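>>> sequence and computational prediction follow.
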Amino acid sequence: MVDSGPWLTMVGIGEDGWDGLTAPARAAIEAADSVMGASRHLSLLPKTGRAERIVWPVPFADGVPLLLERRGEQVVMLASGDPFWFGAGSVVTRHLEPGEWVVHPAPSTLSLAAARLGWPVETIHSVGLHARPVETLRPHLAPGRRILALMRDGASVTELAAWLAEQGFGDSAMTVLEALGGPRERVRGCTAAALDWTDIAHPVAVAIAPAGAGRTLPCASGLDDDWFAHDGQITKRPVRALALSALAPRPGELLWDIGAGSGSVAIEWLLSDPTTRAVGFERDASRLARAADNAARLGIARLELVEGDAVAQLAERPRPDAVFVGGGLSPQLVEALRALSPCRLVAHAVTLETEALLAQCHVRYGGELLRIELAQAKPLGTRRGWKASYPIVQWRVAW
């Protein structure tokens, strides 16, 4: 806590510029020693005033040291709308102590868009695509969903429309909202498949009402195997559903997926909640690349993948809340994982050797031992019969 009070004032500024600022925000700008912001934001202020005007550099992170150098002065930082809605607020305040800053937000793009569309704010799924791939939307493409995406520029809107059409959602209604709240405001609508505008202006957001024949990701664990590219090394759908039930993901938790293969377990763990995290360990470089592709295609950019032997690298990683071992458990790995306490472990065995190890571990360390036997109906001559899969033994333990 600093004794001198706030030295940084974050001011949210909209397209209506100075006229739209509150009296406290205007007073802060008039009293400031310096004002920092993007060129577009600085241009919205009157030309008068004593403050030094500093253009925030690109990339954004390069401006943080420049700001911190002015600690002790009276500094105003300009940001779009609400600095804490997909804005710069959290990026900057993580470098400051409580009491060093104060914020005067303006209406966010979310609230302005909702007002134009008549959408209740609490029904909207919002996402910042100005710095993320369009695939981030993949888990949220479902008929009846309302999505608002902040976009980088007009070209990124065109890219988004083309991607939606490729995913089978070309019938989605897209509303393009440009420069909301200012004299340049424009709101236009069409379907994703029909969008062909070349004059989309920045700043821009897109509202999406998904529609079409595209596949929708289910909410329950156990996605069909064909959602994932694989070489046969994949935890199959029914077994994966049982594994995720045993792993019991909770918000904010970290999973280690040892022997990640196609990445299916880690990806479904990450799909369970946007705050979950996962690290996948895999020795095979081609499988590692395939897992990365699967994660990207399903909109999961936060999967961390590590090539090489897991035991040799465990100490270098943040401690997990849960660990999944899909096969190849060894006594050495068990001992390494025991050092992670407290932690939940779910391990699967297909071979007799690994099954014997799980049985020994169950006697020694407790937990639950489950034998999973599955059979599918397959053609048998002119009729059908049951074709059994290899039985799988699951050991679940918390230590």
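Right, received. Where do you want to start?

>>> contacts, neighbours, all on C-alpha from now
OK.

>>> buried residues in stretch 99-115, which are they?
Across stretch 99-115, burial judged by 16 or more other C-alpha atoms under 10 Å covers 100-110, 112-114.

>>> just give the closest residue to residue 359, not the sequence neighbours.
residue 369 (7.7 Å; C-alpha to C-alpha, 6 or more residues apart in numbering).

>>> for residue 355, see how far away that neighbour is.
Note on residue 369: its distance to residue 355, by C-alpha to C-alpha, to the nearest Å, is 10 Å.

>>> ditto for residue 121
52 Å.

>>> these two - which one has more neighbours?
Comparing residue 121 with residue 355 by other C-alpha atoms under 10 Å, the one with more neighbours is residue 355, at 21 against 15.

>>> thought that one was touching residue 349?
Yes - between residue 355 and residue 349 there is a contact at 5.3 Å, judged by C-alpha atoms under 8 Å.

>>> count of residues packed around residue 39?
13.

>>> same check on the one 3 residues further on?
Residues lying near residue 42 (other C-alpha under 10 Å) number 21.

>>> residue 68 versus that one, what's the distance?
19 Å.

>>> also residue 299?
Counting by C-alpha to C-alpha, the gap from residue 299 to residue 68 is 35 Å.

>>> looking at those two, which is more packed in?
residue 299 (20 against 15).

>>> what is in contact with residue 369 and residue 355 at once?
When contacts are counted by C-alpha atoms under 8 Å, 6 or more residues apart in numbering, residue 369 and residue 355 are jointly contacted by residue 393.

>>> strands of the stretch 51-200 of the chain, start to end?
Ranges of strands in the stretch 51-200 of the chain, per DSSP state E, counting those that start in this stretch, are 52-55, 75-80, 101-104, 124-128, 146-151, 173-178, 186-191.

>>> between those strands, which gets nearest to residue 6?
Within the strands of the stretch 51-200 of the chain, the stretch nearest residue 6 is strand 101-104; the backing value is 4.6 Å (C-alpha to C-alpha).

>>> coming back round to it: with distance to residue 208 added, can I get the strands of the stretch 51-200 of the chain in CSV?
CSV is the format used below for the strands of the stretch 51-200 of the chain (distance: least, C-alpha to C-alpha, whole Å):
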stretch, distance to residue 208
strand 52-55, 33
strand 75-80, 22
strand 101-104, 29
strand 124-128, 10
strand 146-151, 5
strand 173-178, 5
strand 186-191, 9
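
>>> what about versus this one:
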Amino acid sequence: MARTPWLTILGVGENGPEGLSPASHAALASAEIVMGPSRHLSLLPDLVAESIVWPVPFADGLPVLMRFRGCRVVVLASGDPFWFGAGSVIARELDRDEWQAIPGPSTFSLAASRLGWPLEQVVCLGLHAAPLTRLRPHLAPGTKAIVLLRDGAAVRELGHYLADLGFGDSQLAVLEALGGPRERGTRLVAHQVDTQDFQHPVAVALECAGTGQALPRCSGIADEFFESDGQITKRPIRALALSALAPKPGELLWDIGGGSGSIGIEWLLADPTTSAISIEPRADRAARIRVNADRLGVDRLRVIHAAAPEALQALPLPQAVFVGGGLSAALLEHLAHLPRGTRLVAHAVTLESEALLAEWQARLGGDLMKIALARAVPLGSKRAWDAAYPVVQWSVTL
């Protein structure tokens, strides 16, 4: 016989009890404890249950909640608790039969219904506790997005961010307190955000416009997108490397000898569910990788300032590995013991590292390819080929 859940995660809107379903009213009526932000608690009528304000930061409220395990508890959250809300954070702490959820309309749904936008064609992001740079991969003329922001000041930050990237002509619909008596919608252009004040809770629907540079959706984006001291896998070589690495949803990459971080960053740009760890022994380059990742909207890149193979011991096992620097026999010996099916791609430029890859290709198989590129450059009044150092690429599935 199934247990009755002791916890109800309840989505509430800005119109308080008027927007609650009969099931929501029943959950509140039977609750012994109601926890939530003070704003949500203030939207509800007087309760028989004890009211507890969820503390800030959010993580501090989890141990408080767990102290009431076994009581009848309702936790209040905005709209749909499982769409950029608190629901998933709470649920992962509990067994599935311990909780139930009663969602309300999400802010995204309310915003789309006000604007007449087809929600399945809109980028939806929760940036109330995340950097604005997560918008970067999506910014292109014509893109529509709805973003949740922490407060009114963040609206100004968003406008400045868009303008700095060349998208200051983007049309913004600033939506405050959607679904409640304080609801207000304001339309303006991104570079005009300093002309008004906005109040929490706030969402912004934007139609991207301007002359800013969109991030291509292919492997091998321009080198100019990355800060670099010259230690970077150049665009054509990077495209070939990522083709061999073949990122798939949910997979983890080790990027060894990260340099500028270009391989790991493009791996993450391939799919929002991918993850990557960049291992770089030089502190200045590790810091630069962090800057590049944050600026290009993939702050989920984990950067480790250390040398391989020593730094690899405690890391989660990857599905793919790229070696762009620090190639050695000891490193390849370590990587050869990764689980069957791991994809390994390594690059070599020097004769010594090329010989090392040739030796390991003979031992483990895979493809060995020499990539020689040359660009046309002026030579007096004519042109000639300027050849780059050839790169040897070894790719193998263990």
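Yep, that arrived. These figures come from a predicted structure and were not determined experimentally.

>>> just give the TM-score of the two.
The TM-score (TM-score structural alignment, normalised by the length of the second structure) is 0.98; 397 aligned residues with a C-alpha RMSD of 1.0 Å.

>>> residues near the counterpart of residue 136 of the second structure in the first structure, how many?
Taking TM-score structural alignment, residue 136 of the second structure has residue 138 as its aligned residue in the first structure. By other C-alpha under 10 Å, 18 other residues sit near residue 138 of the first structure.

>>> kindly report the same for residue 166 of the first structure.
So residue 166 of the first structure, with other C-alpha under 10 Å, has 13 neighbours.

>>> which residue in the second structure lines up with it?
Aligning on TM-score structural alignment places residue 166 of the first structure opposite residue 164 in the second structure.

>>> distance of that match from residue 97 of the second structure?
Distance, residue 164 of the second structure to residue 97 of the second structure, using C-alpha to C-alpha: 48 Å.

>>> just residue 42 of the second structure next, same as before
Residue 42 of the second structure is 29 Å from residue 97 of the second structure, by C-alpha to C-alpha.

>>> now swap in residue 223 of the second structure and tell me
50 Å.

>>> same deal with residue 83 of the second structure?
21 Å.

>>> try residue 268 of the second structure
Taking C-alpha to C-alpha, one finds residue 268 of the second structure at 34 Å from residue 97 of the second structure.

>>> go on, residue 369 of the second structure?
54 Å.

>>> show me what contacts residue 212 of the first structure?
With C-alpha under 8 Å, 6+ apart, residue 212 of the first structure has these contacts: 143, 168, 169, 170, 171, 172.

>>> what does it align to in the second structure?
Checking TM-score structural alignment: residue 212 of the first structure goes with residue 210.

>>> can you tell me, leaving aside adjacent residues, what's nearest to that match?
Distance criterion C-alpha to C-alpha, 6+ apart; nearest residue to residue 210 of the second structure, sequence neighbours excluded, is residue 167 at 4.3 Å.

>>> got it, and residue 191 of the first structure?
Excluding the flanking residues, the one nearest residue 191 of the first structure by C-alpha to C-alpha, 6+ apart is residue 173, at 4.5 Å.

>>> and the helix or strand containing residue 396 of the first structure, what other elements does it pack with?
Take DSSP states H and E as the rule and residue 396 of the first structure turns out to sit in strand 392-398. Packing partners of strand 392-398 of the first structure (3 or more C-alpha pairs under 8 Å, 6 or more residues apart in numbering; DSSP states H and E): strand 344-349, helix 352-365, strand 368-372.

>>> measure residue 95 of the second structure to residue 3 of the second structure for me?
On the measure of C-alpha to C-alpha, residue 95 of the second structure and residue 3 of the second structure end up 11 Å apart.

>>> brain fart, residue 17 of the second structure
Residue 17 of the second structure is 28 Å from residue 3 of the second structure, by C-alpha to C-alpha.

>>> these two: which has the busier surroundings?
It is residue 17, of residue 17 of the second structure and residue 3, that has more neighbours when counted by other C-alpha under 10 Å, with 14 against 8.

>>> shouldn't the more buried one be in contact with residue 45?
Yes - in this structure, residue 17 of the second structure is within contact of residue 45 by C-alpha under 8 Å, at 7.1 Å.

>>> residues contacting residue 185 of the first structure?
So residue 185 of the first structure contacts 177, 178, 179 (C-alpha under 8 Å, 6+ apart).

>>> tell me the counterpart of the first one in the second structure.
When you say that, I think you mean residue 177 of the first structure. Per TM-score structural alignment, residue 177 of the first structure is aligned with residue 175.

>>> distance of the residue nearest to that match when sequence neighbours are not counted relative to residue 125 of the second structure?
Excluding its sequence neighbours, the residue lying closest to residue 175 of the second structure (C-alpha to C-alpha, 6+ apart) is residue 185, at 4.6 Å. The spacing between residue 185 of the second structure and residue 125 of the second structure, counted by C-alpha to C-alpha, is 19 Å.

>>> can you check residue 188 of the second structure too?
For residue 188 of the second structure, the distance to residue 125 of the second structure - C-alpha to C-alpha - is 20 Å.

>>> ok, residue 268 of the second structure next?
Where residue 125 of the second structure is concerned, residue 268 of the second structure sits at a distance of 17 Å (C-alpha to C-alpha).
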